[in-house]
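Peer 1: I would like to see how this sequence folds:
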Amino acid sequence: MGLVVGLIGVGAVPVAASSSGSLERDFADAAAEFHVPVRLLLAVSHESSWWESHNGLRSSSGGHGLFDLGEKGAVSGSSARPLDRAAALVGAAPAVLRRNDRENIRGGAALLALHQRSLTGSSPEDPGRWYGAVARFGGSSYRGGGAAFADAVYRTLREGARSVRPDGQTVRLTADPGVSPARGQRSMPGTAGHGRDAEETDLCRPKCRFLAADPNNFQLADKPANGLVLNTIVINNSETTYDAALADYQNPALEVSVNYEVRSNDGYVTEMVRPQGIPFFTDNYTYNLHAVGIQVEGAAAQGAKWYTPSVYRTVAILVRRLSAKYKVPLDRQHIIGEDQVQADSTSAIADMGWGPGPYWDWQRLMALVSRKHPDRSPRASAEHMIRPGSVVTISPDFSRNLQTLRVCTSASPQSCTLQTQPSNFLFARTGPSHLAPLFPDPGLPAGIAGTDRIEDWGDRLNQGQQYVVAEQRGDWTAIWFCGQRVWFFNPGGKYTRLSGKSSLLIVRPRPGRTSIPVYGTNYPGPGAYPPGGKAPSPQIPLGVYTILKGQAYVATRPATPAQDFSPDPPDTVITGPERYISVQYNHRLAWLKSTDVEVTRR
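Peer 2: Take a look at the predicted model:
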């Protein structure tokens, strides 16, 4: 049994139970030592890290541990960073707070108590009267940001929460619908509780502003009203700081931008291109035409190793609102990472981006999008359920899916290190054995393809991706992937879920075809382009990829018209008679010409 914290009656003493008791004692002891309500302490930690310490690794906001202590938070009467101030308050070195759960909890409790005393001079037992301290702990600099963090904490108190840590402990905070936050404390100094930015935008309020990208970095358009299909949301990471990313998108020489940039420490958003416009976000213009891009502050490989709850909450809100406005389905076939965007030519495959990377928790994001807890129900038996022709969804439990990747420096001489941590993928192999080589994507260079290098996306099956089963042999499942049969370890169906959707579209080569080409774009043929206007965009197959007779793939959406765009004349959409269907081809999506395939509904 894991940690369970609840209340018995109004004003009762919190009670807890745990088989190991370690985390329970740590929270209870820290709450007693610093006179913080234990339920509140748990809720603040949940909204800082989801009760995960991440083995001391630095978050995308620069914080560490169960309270994400680091760069965030304005410490009253001190210029010290929160981590350093918390360490001083508990009499321990900052390095200890980074890696030791107990000391990190003590530091979080001490810092929260310091905020409360500086604001009110008291330490009340009622968690509702700590609203101002919680807002200040959130550390946001934008108006309304502290209140947004505090509201998330009090929502957790009201609704309860549950999480399974990587060490197996189940942490539960029972719901307390009667908690009443003192929102009047939003006016207290340092809480960032009141106000709105001058150019707040509808889709991401109350946590955003509009700051236009340079006109050279995007195209004005009016999609989808102009006829361009808007059916995808693409998520990526910045590989730089929030401020540096904004500066890049205002630099006309870079010719790059994004619709939304999300700051890590508090989830604050800057909208740089309206969703109706066309940002130069991915390296494939087809996806820029049909998608909205959301970029989060953080590094996929170097530096920060986990993204903050503030980022996930903000992205989930944006995704839900974009979905409601533009009718984008809320599933992993339409909410994708940049690492799923296909190259527009064979020569470009090796240089395609692979953010938000292996440490982006798709399971968590989709749970927030659907307003449900992450689905950790038992898997179906592989022996009785997974058969050739069935469709599986890749579904490892992120927090317990520990994978080891090799991270190498770009400098010469190159040095590499191995890092093991929760990840969003499974490895694909060439045979049903752990000794079989990893699958080498034919578009990636030697030395990268078929390796455990972090940038080798070609041998990874990502959370939420769907594939058609080719064979089941013991603990190993084979799927059709990148024109071949690849295998992944799946004992008892542990890492997959069978898709029961009757609306799934399965795509195969049309009868009589021994193979069909694979495309990275869906541009019209030359005849669709007006004379004297934009030159036709090349619609050329990706030469290293193909689909053979007998193979089958899952369509991510029905066939859509071939389209292109020109800003001259303004907002000109070029639509051809051809239609293309998007499929989950390998780690990335791909386009198939509708006249080349047979589509059946499963």
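Peer 1: From now on I want contacts and neighbour counts done on CA atoms only, so please keep to that.
Peer 2: Will do.
Peer 1: Now the strand or helix carrying F27: buried residues?
Peer 2: F27 belongs to helix 22-34 when assigned by DSSP states H and E. Going by neighbour count (16 or more other C-alpha atoms under 10 Å), the buried part of helix 22-34 is L23, E24, R25, D26, F27, A28, D29, A30, A31, F34.
Peer 1: Other residues contacting it?
Peer 2: When contacts are defined by C-alpha atoms under 8 Å, 6 or more residues apart in numbering, helix 22-34 is touched by residues 3, 16-18, 36-38, 41-42, 101-102, 105-106, 109-110, 113.
Peer 1: What subset of these is buried?
Peer 2: Neighbour-count burial (16+ other C-alpha under 10 Å) applied to those gives 3, 16, 18, 36-38, 41-42, 101-102, 105-106, 109-110, 113.
Peer 1: Please state the offset of the helix holding F27 from the chain centre?
Peer 2: With C-alpha atoms, centre = their mean, to the nearest Å as the basis, helix 22-34 stands 31 Å off its chain's centre.
Peer 1: contacts for the helix or strand that comes right after that helix?
Peer 2: On the C-terminal side of helix 22-34, the closest following helix or strand by DSSP H and E is helix 38-49. Residues from elsewhere that reach helix 38-49, judged by C-alpha under 8 Å, 6+ apart: 5-6, 14, 27-28, 31-32, 51, 65-68, 109, 127, 134, 149, 152-154, 156-157, 173, 308-310.
Peer 1: and for comparison, fold this next one:
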Amino acid sequence: MTAGLAMAGPTAQAAGPATAGVGTDTGTAGTDAGSRERAFAAASAEYGVPRTVLEAVSYAQTRWDFNPGHSTSGGYGPMHLVDADLGSRDEAKGLGEAQGASAAHGSTPVADTLGRAAGLTGLDEKALRTDELANIRGGAALLTATQRRLGLPSGAGTDPGQWYAAVADASGSAQEDVAAAFADDTYSVIASGASRHTVDGKDVSLLPSTTTPDRAQIGRLGLVKKATNPAVDCPPGLECDWVPAPYQDLGGGDYGNHDLANRPASPTITNIVIHNTEASYATTLKLVTDPTYVSWQYSLRSSDGLIAQHLEPKDVGWHAGNWYVNSHSIGLEHEGFAATGAAWFSEPMYRSSARLVRYLATKYDIPLDMQHVFGHDQIPGVTPANVAGMHWDPGPYWNWEHYFQLLGAPLSSQEAEGAKDLVRILPGFETNVQPLTFCTTGVADSCGEQGTNFVYLHTAPSESAPLVNDIGLRPGGAPSSTRVSDIGARAQAGLTFAVAERQGDWTAIWFNGVKGWFLNPASAPTAIPVAGSYVVPKAGLAKAPVYGRAYPEAAAYPAGIPVQPLAPLQYTFAAGQRYAVGDLTIPTNYYRAVTYSLDTPNDHVDVVGQDRYYQISLGHRFAYVRAADVDVVPAQ
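Peer 2: Okay, here's the model as predicted:
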């Protein structure tokens, strides 16, 4: 499980990525693109639920998707019916042991909505898992049962605003603010409308409509108020447990599993790192509470978006494989397997994560862009020897475009018509099916077809040209591959790159020291022009060094604190190349924390330098350059 977890502290690094997948049953939803629309209409009429309510609840839960057979998060079908009675045989899905682990830490167990739907409809549980009409009927039956239990009017023609409590109950949460947040999300879908071609090929749309939700109904559900815990740093509308990571002296000078600090005063908090766990939620909680393991700030459960917080914001987790990034970041681990993709990355988890990140970004003044909210796979190695061992999660199936929509910062919002020098990769997600292999260990063609978050880069403007090489991953110069874990030739959605050349429908960008070509036809662009700046080596320099961390100059270190070496990475940023600027205000510091005792002289000290660095978009991973080595040029 090394794509996400297993990151160590200041010096230890990650092992290579795992390629474990989870098998699924074959669904019976069929190939008719219009069948899901008809299923919503039929279930609405049969169970007396306004169709707008039924479709909006489904959209808020799954965006109308029906992953083949089932979701490994435990939620089945477009109504996300959760089978919470899976037992230990399905612990890999994060539900069997997760309930026990949750109970041990005071968490809400997963609601068994699939079992309830079977009782209400008389339908077989297998049908509820695999048949789209049965699944949607089950979701409609649950909504109507709640509406009638609360003594509220039902019927397909009733005012959708009178279903607020039933919609809130569909969240599965016993916490009032969480249930209300889900209901508000659902009613925002009704107000704005939505339209999608789902991952399993169905066309569903919901026209915008005006209704006034009766929010006072929430009191009828008898839900609990959020308990206050000063250690928990979460906004209203999220269910967050305190599951502390232990700070413990292990003897012999060793300790775990994080470091104490005084953030954001020192060091500052400038980034949020998105991980996936490569483990079930239950296993994740076991690992983060092990003093001999490592730590991160938050874990999110796939089935319902439940959050466990492990560290106070002031302290430093060991999650990024780069001590400089650790000291400035907050790490979010999302339950799931990078090679399995959408089956784990559920809509409840996306929405919880986005709500949490919006809150943290506001509190700590972190810009909502991919230079500051980024994946584990974008973090550079700290030395040339570390580059090949860095992680690749959350992987090619994390939907960055949708995630930033939920953050309220669409990746398309900075399009600058007519800009020439910089492009942002935006291929779309659902329809951007790129070839990937080895999602199951040892099986070359195991990944199947699903949306991806990147475009491949070639050595020439042709699909038949080899993929570009990443010398940090393949020092011998061999081309990158289509292995799910191989990021060497992937230009990821949301990242901005400097244009090197254009030929017809093809665009070349500077990428890890070489030109990488991707198909970008004007009729169906996979990138948009954006404004910004780029850097070039200063006049007279044959090349500018690039670094994996922004450590201070030697003169900044006080007596008793060893100067930290700053080794340039193996990538060549030569004269004639240019790279997009991600951030011009990078903090220059080294947080010294190598002992357990806070009383140790010259320890738990933030060494701040005068040297300046810029973050640049070097390749799939970003890098840092010294301001003294480059010039910043406004892009045209």
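Peer 1: and of the buried ones among the contacts of helix 22-34 of structure 1, the nearest to L444 of structure 1?
Peer 2: Nearest to L444 of structure 1 out of these is D101 (C-alpha to C-alpha; 40.9 Å).
Peer 1: Show me what that closest one aligns to in structure 2.
Peer 2: In structure 2, D101 of structure 1 lines up with E132, judged by TM-score structural alignment.
Peer 1: Helix or strand: which one has V607 of structure 2?
Peer 2: Assessed by DSSP H and E, V607 of structure 2 sits inside strand 605-608.
Peer 1: which part of structure 1 lines up with that strand?
Peer 2: The aligned range for strand 605-608 of structure 2 is 572-575, by TM-score structural alignment.
Peer 1: re the thing from before, selecting buried members of the contacts of helix 38-49 of structure 1 in PyMOL, what would you type?
Peer 2: With 16+ other C-alpha under 10 Å as the criterion, this PyMOL line picks the buried residues out of those:
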select buried, resi 5+6+27+28+31+51+65+66+67+68+109+127+134+149+152+153+154+156+157+173+308+309+310
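Peer 1: Now, the contacts of helix 38-49 of structure 1 that are in strands?
Peer 2: The members of those that map onto strands under DSSP state E are V5, G6, L173.
Peer 1: Now distance to T496 of structure 1 too, for those, in JSON lines please.
Peer 2: Compiled in JSON lines, those are given as follows (distance: C-alpha to C-alpha, whole Å):
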{"residue": "V5", "distance to T496 of structure 1": "32"}
{"residue": "G6", "distance to T496 of structure 1": "34"}
{"residue": "L173", "distance to T496 of structure 1": "29"}
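Peer 1: can you tell me which of those lies nearest to R371 of structure 1?
Peer 2: L173 (17.0 Å).
Peer 1: Surely the closest one is in contact with G6?
Peer 2: Yes. Contact criterion C-alpha atoms under 8 Å: L173 of structure 1 and G6 qualify, at 6.5 Å.
Peer 1: Name the helix or strand for the equivalent of V499 of structure 2 over in structure 1, please.
Peer 2: Under the alignment (TM-score structural alignment), V499 of structure 2 pairs with V469 in structure 1. Using DSSP H and E, the element containing V469 of structure 1 is strand 466-473.
Peer 1: For that strand, name the packing helices and strands.
Peer 2: Under the contact criterion of 3 or more C-alpha pairs under 8 Å, 6 or more residues apart in numbering; DSSP states H and E, strand 466-473 of structure 1 touches strand 391-394, strand 476-481, strand 553-554.
Peer 1: what's the residue positioned nearest the centre of structure 1 in contact with, if anything?
Peer 2: When C-alpha atoms, centre = their mean is applied to structure 1, the residue found nearest the centroid is W360 (4.5 Å). Contacts for W360 of structure 1 (C-alpha under 8 Å, 6+ apart) come out as W306, Y307, S423, N424.
Peer 1: In TSV: the helices and strands packed on strand 466-473 of structure 1, plus mean neighbour count and distance to T404 of structure 1.
Peer 2: Shown next, in TSV, are those (neighbours: other C-alpha atoms under 10 Å; distance: least, C-alpha to C-alpha, whole Å):
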stretch	mean neighbour count	distance to T404 of structure 1
strand 391-394	23	18
strand 476-481	25	20
strand 553-554	26	28
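Peer 1: For the stretch 351-500 of structure 2, which segments are assigned as helices?
Peer 2: With helices called from DSSP state H, counting those that start in this stretch, the stretch 351-500 of structure 2 shows them at 400-406.
Peer 1: Give the aligned equivalent of V357 of structure 2 in structure 1.
Peer 2: Using TM-score structural alignment, V357 of structure 2 lines up with V319 in structure 1.
Peer 1: Just give me the neighbour total for its match.
Peer 2: 27 (other C-alpha atoms under 10 Å).
Peer 1: show me what contacts it?
Peer 2: Per C-alpha under 8 Å, 6+ apart, neighbours of V319 of structure 1: I233, L330, V369.
Peer 1: Next one: the last one from Q584 of structure 1, what distance?
Peer 2: Translated: V369 of structure 1. 22 Å (C-alpha to C-alpha, to the nearest Å).
Peer 1: Please identify which of the two sits among more neighbours.
Peer 2: For V369 of structure 1 and Q584, the more surrounded residue by other C-alpha under 10 Å is Q584, and the numbers stand at 22 against 19.
Peer 1: Please report the distance of the residue nearest to the more buried one when sequence neighbours are not counted from G63 of structure 1.
Peer 2: Leaving out its chain neighbours, the residue that sits closest to Q584 of structure 1 by C-alpha to C-alpha, 6 or more residues apart in numbering is V554, at 5.9 Å. Distance, V554 of structure 1 to G63 of structure 1, using C-alpha to C-alpha: 40 Å.
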